[in-house]
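# For reference, the sequence and a predicted model appear below.
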Amino acid sequence: MTKRPELTDLTRRLVATPSHDDETAAGAVIADWLHDHTDATVEHDPEGAGVVARKGDPDAANRVALVGHHDVVAPDASQVTDDALVVEERTVEREDGREEPRLFGRGSADMKGAVAAAMVAFRDADAPCTFASFRGEERGGVGARHAIEEGFRPDYAIVAEGSTNYSKPGVTDVVVAHKGRRGSTVTARGTAAHASEPDRGENAIYRAAEAVELVRDLDTPEAEVLGVTQSGTVAVTEIEGGSGWNVIPEACSFTVDERTVAGERAPLAQVEAIDGVSWTVDQDLPPMACADDEFAEAVLAAAVDAQAGTPELVSKPHATDAGWLAGAGTTCVVCGASEPGEAHTRDESVSLAVLDRCERIYRGAVERVAAFE
């Protein structure tokens, strides 16, 4: 049975509630809806995890969780009018000629639409379960990390980030592995001198260039997760150095974006073998890998039942809160409505039909996993 009007209204309400600077109001919308529409125990901590709700016996509810986040990145100027967020429903024509109703607005794809679908599925699932919508995912998993510190460790979690149109158009897949991100800075130090006498100094840019070449030649790790192969990447993304056209530079630094896979990292520390070069990790968002084929197949079976197309187990190129949860011992997959290229864009949107599909996937998956022996 379709729940599209209810899901559309709830998604519209969430998207219209600003949460790029402060998630409190959006968290309150979620918590109030759960109070009004479920008999769950609901906690809203706007300075901590965000919103966490449990339905049924607490131990049984800890078996499986539906997880999302309600913070968003700052809206584009076109997504704001008269100090209000623009939320617009309109029909678009897809490449195959199909007409598809979509909801446009900041956070519709990443990921308030999927949060709304998870809320409705949480209410209607015929099993004890947990729902969580964290704050601060866009700022390095602030809410998820706080929840974990407070003991949030469900056995299984379905993180409602995007997995639609990954294996093929028109299909919502199940992600069993995603990359993490390690951002780091390599700094080269030298000795300043007048550029007319370069031998009197040590050129930091030359040392940095040597380090760049080393990074460029590094082998990147691969991982295989439930038959899905994923490769890491390493890229130099910014460089800065020098103080004047006639000065031998005493400092030069560059940033490295590394997309990590489970189990191994690129050996970036090797740059420190170069004289005057140091390496500092600035951010380390963990990858996720699901090693439980029974869980993955249960969610995949729910995805098969919820759509006409044939979903697959796939990988995802960027980090989510599933990485933090997996690191704390929760077995995770990712499944959601957002499509590649939708998140964080000025034309961000989500398919209303896919939100309805995701609600069915979440509900069916929760009921299957809750029945595990």
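Right, received. Where do you want to start?

# For the rest of this, base every contact and every neighbour count on C-alpha atoms.
Noted.

# can you tell me the helix or strand for the nearest residue to residue 307 once chain neighbours are set aside?
Sequence neighbours aside, residue 357 is the residue nearest to residue 307 in space, at 6.8 Å (criterion: C-alpha to C-alpha, 6 or more residues apart in numbering). Secondary structure assigned from DSSP states H and E places residue 357 in helix 352-370.

# which residues touch the closest residue to residue 12 other than its chain neighbours?
The shortest distance from residue 12 to any non-neighbouring residue, by C-alpha to C-alpha, 6+ apart, is to residue 87 (6.7 Å). Residues near residue 87 by C-alpha atoms under 8 Å, 6 or more residues apart in numbering: 12, 15, 16, 79, 103, 104, 105, 106.

# Let's see that with 10 Å instead.
11-17, 79-80, 103-108, 349 (C-alpha atoms under 10 Å, 6 or more residues apart in numbering).

# got it, and residue 41?
Contacts here follow C-alpha under 10 Å, 6+ apart; on that basis residue 41 touches 31, 34, 35, 52, 53, 54, 55, 56, 58, 130.

# Now a ChimeraX select for only the buried ones of these.
Listed next is the ChimeraX selection for buried residues among those, using 16 or more other C-alpha atoms under 10 Å:
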select :31,34,52,53,54,55,130
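
# so of the contacts of residue 41, which ones are in strands?
If you go by DSSP state E, the contacts of residue 41 have 52, 53, 54, 55, 130 in strands.

# you'd agree the third one is up against residue 122?
Yes. Checked against C-alpha atoms under 10 Å, the pair residue 54 and residue 122 is within contact range at 9.1 Å.

# so what's in contact with those two at the same time?
If you check residue 54 and residue 122 against C-alpha under 10 Å, 6+ apart, the residues they both contact are 38, 40, 65, 128, 129, 130, 131, 132.

# and the last one, what does it touch?
To tie it back to what came earlier, the one meant is residue 132. Residue 132 sits next to 30, 42-44, 49-54, 65-70, 115, 118-119, 122, 143-144, 147, 152, 157, 159 when contact means C-alpha under 10 Å, 6+ apart.

# Ok, the first one next?
When contacts are counted by C-alpha under 10 Å, 6+ apart, residue 38 is found next to 53, 54, 55, 119, 120, 122, 123, 124.

# one more structure, for comparison:
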Amino acid sequence: MSELRALTERLVSIPSHDDETAAGDAIEDWLREHTDADVHRDEAGNVRAWRASENSGESLAFVGHHDVVPPDDSQVTENGAFVVAERDDRLYGRGTADMNGAVAAMLLAFRDADPERPLGFASFVGEETGGAGARHARSDGFDPDWAVVGEGSTGYSADGVLDVAVAHKGRRASTLTAAGASAHASEPEAGENAVYRAADAVDAVRDLDAPTADVLGESVSGSVAVTEIAGGTAWNVIPDECTITVDERTVPGERAALDRVEDLPGMSWTVDQDLPPMACSSDRLADRALSAVREAQDGDGEHVVKPHATDAGWLADAGVACVVCGPAEPGEAHTETESVSLSVLRRCRDAYERLAA
């Protein structure tokens, strides 16, 4: 059994959907046992480590997370551990793709690289629930110049090919609330129908232009859509309130003009979640990361755009130049058959180590 496979299996087997402590303990213990790095466990539960260097220049950090979404019943053993199984050069189990496989590859690259400049490693908590760990780390002084976030970037340019994402979309979730005045439905003119006001707001959202941006020659297109609507209390009562849920996929530097909805009578707007997009701010990092990937897989790999928000958004928002590069393929994470390719994991470890050097 290879060291990479064994470490991935060890990390995947530890449940971390309700409590990340045990998974963080395993990562911290491994770093202290296998490296001479300065290892730190912060108040949020993040595991962070640095290898110092006598040379100046951009510092690089490998960044992952060790929390996972809740498993399917088939992914849990009778004693509560997570099932890990190998078939056809793939490891199956909750967290194999998102993202303990990448964390294992990063740990080994962090240990084995011969860097000329400061090299860091971080595994965050709370990525799956809004990035609490990343937000804490950046307020607690985690500020590498460059970061490689190990979320999935495989299979975008071609099946099985490891790519480098230089941008990803963010997500803003909003609630639009229409206020009206209730009345008996037999006398609708005596009230103010909140559903009608909400319908006007839906039309306004439908007419909004989705934002777009260019990042290092790659086009990023956002979207905005109404996804839920709820209002009314009874068949014979004019509704005095109606709420609309809006899902917006944001792009670097742009947002849809949802504030226009507040100009409509009786409408208010609340932002429930705002996960920032990411744009790589260093063409040197983007180019060097792609060179490392191409060296690891015989010339294949491209700069791509990732549709999903990651912790790279929080780091980029704090001024860290980021790329996303990891083994998960589109549609693989969070599924009952989640898995990761062992051959791509090996390429990831190789690429990470090349970039660190």
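Alright, I've got the coordinates. Bear in mind that the values here come from a model prediction, so they are computed numbers and not experimental data.

# Residue 316 of the first structure -> the second structure?
Using TM-score structural alignment as the criterion, residue 316 of the first structure maps onto residue 306 of the second structure.

# quick one: that match and residue 153 touch, right?
Yes. Assessed by C-alpha under 10 Å, residue 306 of the second structure is found in contact with residue 153 at 7.2 Å.

# Run through who's touching stretch 296-303 of the first structure.
Counting contacts by C-alpha under 10 Å, 6+ apart, the residues outside stretch 296-303 of the first structure that touch it are 158, 171-176, 226, 290, 293-295, 304-306, 309-313, 331-335, 357-358, 360-369, 372.

# mind redoing it with 8 Å?
Applying C-alpha under 8 Å, 6+ apart, the contact partners of stretch 296-303 of the first structure are 172-174, 176, 290, 311-313, 333, 360-362, 364-365, 368-369.

# Just the buried ones among the residues you listed, please.
Buried among those (16+ other C-alpha under 10 Å): 172-174, 176, 290, 311-313, 333, 360-362, 364-365, 368-369.

# mind listing what the residue nearest to the spatial centre of the first structure touches?
With distances taken as C-alpha atoms, centre = their mean, the residue of the first structure nearest its centroid is residue 320 (2.8 Å). Applying C-alpha under 8 Å, 6+ apart to residue 320 of the first structure gives the contacts 137, 141, 161, 178, 180.

# So which of these are in strands?
When DSSP E is applied, the contacts of residue 320 of the first structure are split such that 178, 180 fall in strands.

# So what does residue 121 of the second structure match up with in the first structure?
Match for residue 121 of the second structure (TM-score structural alignment): residue 131.

# so its match touches residue 117, yeah?
No. The criterion here is C-alpha atoms under 8 Å, and residue 131 of the first structure misses it with residue 117 at 11.2 Å.

# Between those two, tell me which one has more neighbours.
Counted by other C-alpha atoms under 10 Å, residue 131 of the first structure and residue 117 do not tie: residue 117 has more neighbours, with 31 against 28.

# Tell me if I am right that the more buried one is in a strand.
No. Remark: residue 117 of the first structure does not belong to a strand; assigned using DSSP: H, G, I helix; E, B strand; the rest coil, it is helix.

# doesn't residue 7 make contact with it?
Yes. Between residue 117 of the first structure and residue 7 there is a contact under C-alpha under 8 Å: 6.4 Å.

# got any residues that touch both of these two?
Residues touching both residue 117 of the first structure and residue 7 by C-alpha under 8 Å, 6+ apart: 355, 356.

# For residue 232 of the first structure, which residues are in contact?
Contact analysis of residue 232 of the first structure by C-alpha under 8 Å, 6+ apart lists 179, 220, 221, 222, 258, 259, 260, 261.

# Using the three-state scheme, assign the second one.
Looking back up the chat, that one is residue 220 of the first structure. coil.

# residue in the second structure matching it?
Aligning on TM-score structural alignment places residue 220 of the first structure opposite residue 210 in the second structure.

# Residue 264 of the second structure versus the nearest residue to that match once chain neighbours are set aside, what's the distance?
For residue 210 of the second structure, ignoring the flanking residues on the chain, the nearest one in space by C-alpha to C-alpha, 6+ apart is residue 223 at 4.9 Å. Between residue 223 of the second structure and residue 264 of the second structure the computed distance is 22 Å (C-alpha to C-alpha, to the nearest Å).

# Which of the two has more residues huddled nearby?
Per other C-alpha under 10 Å, whichever of residue 223 of the second structure and residue 264 has more neighbours is residue 223, with 18 against 15.

# show me what contacts the match of residue 121 of the second structure?
In this structure, residue 131 of the first structure makes contact with 52, 53, 54, 65, 66, 67, 118, 119, 122, judged by C-alpha under 8 Å, 6+ apart.

# how about the strands in the stretch 151-300 of the second structure?
164-168, 170-179, 183-184, 212-215, 218-221, 223-231, 237-238, 241-250, 267-275, 278-279 (DSSP state E, counting those that start in this stretch).

# could the ones you listed be laid out in a markdown table, adding distance to residue 257 of the second structure?
Output for the strands of the stretch 151-300 of the second structure, formatted as a markdown table (distance: least, C-alpha to C-alpha, whole Å):
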| stretch | distance to residue 257 of the second structure |
| --- | --- |
| strand 164-168 | 20 |
| strand 170-179 | 12 |
| strand 183-184 | 33 |
| strand 212-215 | 13 |
| strand 218-221 | 15 |
| strand 223-231 | 10 |
| strand 237-238 | 30 |
| strand 241-250 | 11 |
| strand 267-275 | 12 |
| strand 278-279 | 20 |
